[in-house]
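> Sharing a model prediction with you, sequence too.
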Amino acid sequence: MFDLYMTRLHELTVLVYALSVLLYFIDFVQNNRKANQVAFWLLAFVWVLQTSFFLFYIVKTGRFPVLSVFEGLYFYAWVLVSLSLGINKLLRMDFIVFFTNILGFVIMAIHTFAPVQYNSVIMAKQLISELLLIHITMAILSYGAFSLSFVFSLLYLIQYNLLKQKKWGTRLLRIADLSKLERLSYILNVIGVPILFLGLVLGLQWAFIKVPNMTWYDPKVLGSFIVLCLYSVYLYLRVGKGLYGKTLALWNIGAFLIVLLNFFFFGKLSSFHFWYA
């Protein structure tokens, strides 16, 4: 019972860590100081949990826990979080903190969901099942964000054409203005991209455990990374190149068509990627 309780706390740590990375990403693309502050305190909470687990393990084993690969991974993740907090507080180098925590999250996820570290076979299988559940949930949440973003881009094009053709009327008034539609579409993609990225990280972790003969050129795997790349390019065009307007809306609509293709078609071609019980 105690081991199950500790496992749940580890899972909570990963979820809080994922939320922190998400907020750091929002700050990275939008210069959102409020998101940065919340991300920092979430990261501090992760550090408190990690340190508590670390000290408990030292007391339980009577040694410094770095003698196995999995113990080393946990210590590595703890070091990355500690360095991130120090950099954030002392040097104010937010972007370094963001990219460091992407690595830290990957390490933490590998440690938490690796079944080799669990003595109970039943618990190991349960962890693998929960890892798959979290992966699927995060992927669907990201697809939900992309779907709403697509709707706003579609409304943007409709409104754009109405204005261009000077078709004034009730329909025009009932659709939000172009700048608002574009901003909402952009914000949803800012949320969707990191959620999809984190979901893919967990999905790969599950695949390496459960599907030892997995190939990188599997249609579903390739499709998921293509989707991630397309929306990452969208953010680059919006933030890095300052692209606005109809071209960006068309890109967003095209990217969503690939989302649909990946969701409904590529999964059927995959050698392993289907809904597991």
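All right, it came through fine.
> drop to CA atoms for contacts and neighbour counts, all remaining ones
Noted.
> Which parts of the stretch 1-150 of the chain are helices?
When secondary structure is read from DSSP state H, counting those that start in this stretch, the stretch 1-150 of the chain shows helices at 2-30, 33-61, 69-90, 94-113, 121-164.
> For residue 190, find the nearest of these.
Of all the helices of the stretch 1-150 of the chain, helix 2-30 sits nearest to residue 190, with 6.3 Å by C-alpha to C-alpha.
> Which positions in the closest one come out as buried?
Buried residues in helix 2-30, counting neighbours by 16 or more other C-alpha atoms under 10 Å, are found at 7, 10-11, 13-29.
> Okay, one more to line up with it:
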Amino acid sequence: MIDMTRLNEATIIIYALCVLLYFIDFLIHNRKVSKAAFWLLSIVWVFQTFFLFNRMYEIERFPVLNMFEGLYFYTWVLVTLSLALNKFIKAEFIMFFTNVLGFIMMALHTFAPSQHESVAVSGQLVSELLFIHITMAILSYGAFSLSFVFSLLYMLQYNLLKKKKWGKRLRRLEDLSKLEHMSYVLNVMGVPMLLLSLILGIIWAYIKIPNFGWYDAKVIGSFIVLSTYSFYLYNRLVRELQGKAVAYWNIISFLVVLINFFLFGSLSNFHYWNY
């Protein structure tokens, strides 16, 4: 029988080595190092997928009902998206920055002080509507995370060009227009997913929660996130703004996502992310 604890520890070690190799490639650009990092990341994805389905088998539901489970699924989404992107675009730097974020989230998941949800609470909350709501929210956060990475790379490329630092690092980055376009496309995907998630979440809350109130911290925070990214799309589509202005706003929007995920989630009256 497989020791899940030991396998999880091995996954953390492999993921750490993967991020290290991506960092080395980020500095010196070595194709062998980059290829080794990609295959290590593929192994991490296989292990994560195995853990995910094993967890589903153990608890007989999709594992997204608490902070412990949500962080793991969020990390799996980041790894999956980064592997998929690597197949379609030149993604050397994107792989590094995305998986630094993914590793941080996986470390938080692994070393979280509370890793067991309340059985009574989970049983009460089991609902297909709730599963769809949470899953879509986390998928939208995954899209926003990658969009954030593209905006960071845009600012890095912009500053290198402005300072006229022509070198290998500049040539390895995508051009500004492509970085901005990918950031925009990911937000176009993320905003409707988050909107649908909020709609389903509100429907579920009215059905399942007595005296549901709109003043809940998580509800307010989620609508703030939706508003910030909607304003980004408004500036990009209606006002036709491009360049640093929208990149800065996208970075600020992702900081709002992190505040909502960690701070507002812990202050919520009915989002059971701390059990």
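Great, that's in hand. Quantities reported herein were computed from a predicted structural model and do not represent experimental measurements.
> returning to that earlier point: wait, which of the helices of the stretch 1-150 of structure 1 is closest to residue 218 of structure 1?
Nearest to residue 218 of structure 1 among those is helix 121-164; the distance by C-alpha to C-alpha comes to 17.2 Å.
> Summarise which helices and strands that closest one is packed against.
Counting contacts by 3 or more C-alpha pairs under 8 Å, 6 or more residues apart in numbering; DSSP states H and E, helix 121-164 of structure 1 packs against helix 94-113, helix 170-174, helix 178-210, helix 246-261.
> Nearest to residue 74 of structure 1, out of those helices?
Closest approach to residue 74 of structure 1 among those is made by helix 94-113 (6.3 Å; C-alpha to C-alpha).
> can you put the helices and strands packed on helix 121-164 of structure 1 in JSON lines and add distance to residue 225 of structure 1 and mean neighbour count?
Below are these laid out as JSON lines (distance: least, C-alpha to C-alpha, whole Å; neighbours: other C-alpha atoms under 10 Å):
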{"stretch": "helix 94-113", "distance to residue 225 of structure 1": "16", "mean neighbour count": "20"}
{"stretch": "helix 170-174", "distance to residue 225 of structure 1": "37", "mean neighbour count": "11"}
{"stretch": "helix 178-210", "distance to residue 225 of structure 1": "8", "mean neighbour count": "20"}
{"stretch": "helix 246-261", "distance to residue 225 of structure 1": "11", "mean neighbour count": "18"}
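> Format the ones you listed as a markdown table; extra columns: distance to residue 162 of structure 1.
Conversion of these to a markdown table gives the following (distance: least, C-alpha to C-alpha, whole Å):
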| stretch | distance to residue 162 of structure 1 |
| --- | --- |
| helix 94-113 | 41 |
| helix 170-174 | 7 |
| helix 178-210 | 11 |
| helix 246-261 | 13 |
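> Would you tell me which of those gets closest to residue 39 of structure 1?
Ranking those by distance to residue 39 of structure 1, with C-alpha to C-alpha as the measure, places helix 94-113 first at 9.7 Å.
> can you state the direction angle for the closest one and helix 178-210?
Counting by axes from the mean of the first three to the mean of the last three C-alpha atoms, to 10 degrees, helix 94-113 of structure 1 lies at 40 degrees to helix 178-210.
> Need the counterpart of residue 264 of structure 1 in structure 2.
Counting by TM-score structural alignment, residue 264 of structure 1 lines up with residue 262 in structure 2.
> measure its match to residue 71 of structure 2 for me?
Residue 262 of structure 2 sits 10 Å away from residue 71 of structure 2, taking C-alpha to C-alpha, to the nearest Å as the criterion.
> just residue 157 of structure 2 next, same as before
Counting by C-alpha to C-alpha, the gap from residue 157 of structure 2 to residue 71 of structure 2 is 30 Å.
> cool, and residue 107 of structure 2?
In terms of C-alpha to C-alpha, residue 107 of structure 2 sits 9 Å off from residue 71 of structure 2.
> So which of the two has more stuff around it?
Neighbour tally, residue 107 of structure 2 and residue 71, criterion other C-alpha atoms under 10 Å: the higher count belongs to residue 71, 23 against 16.
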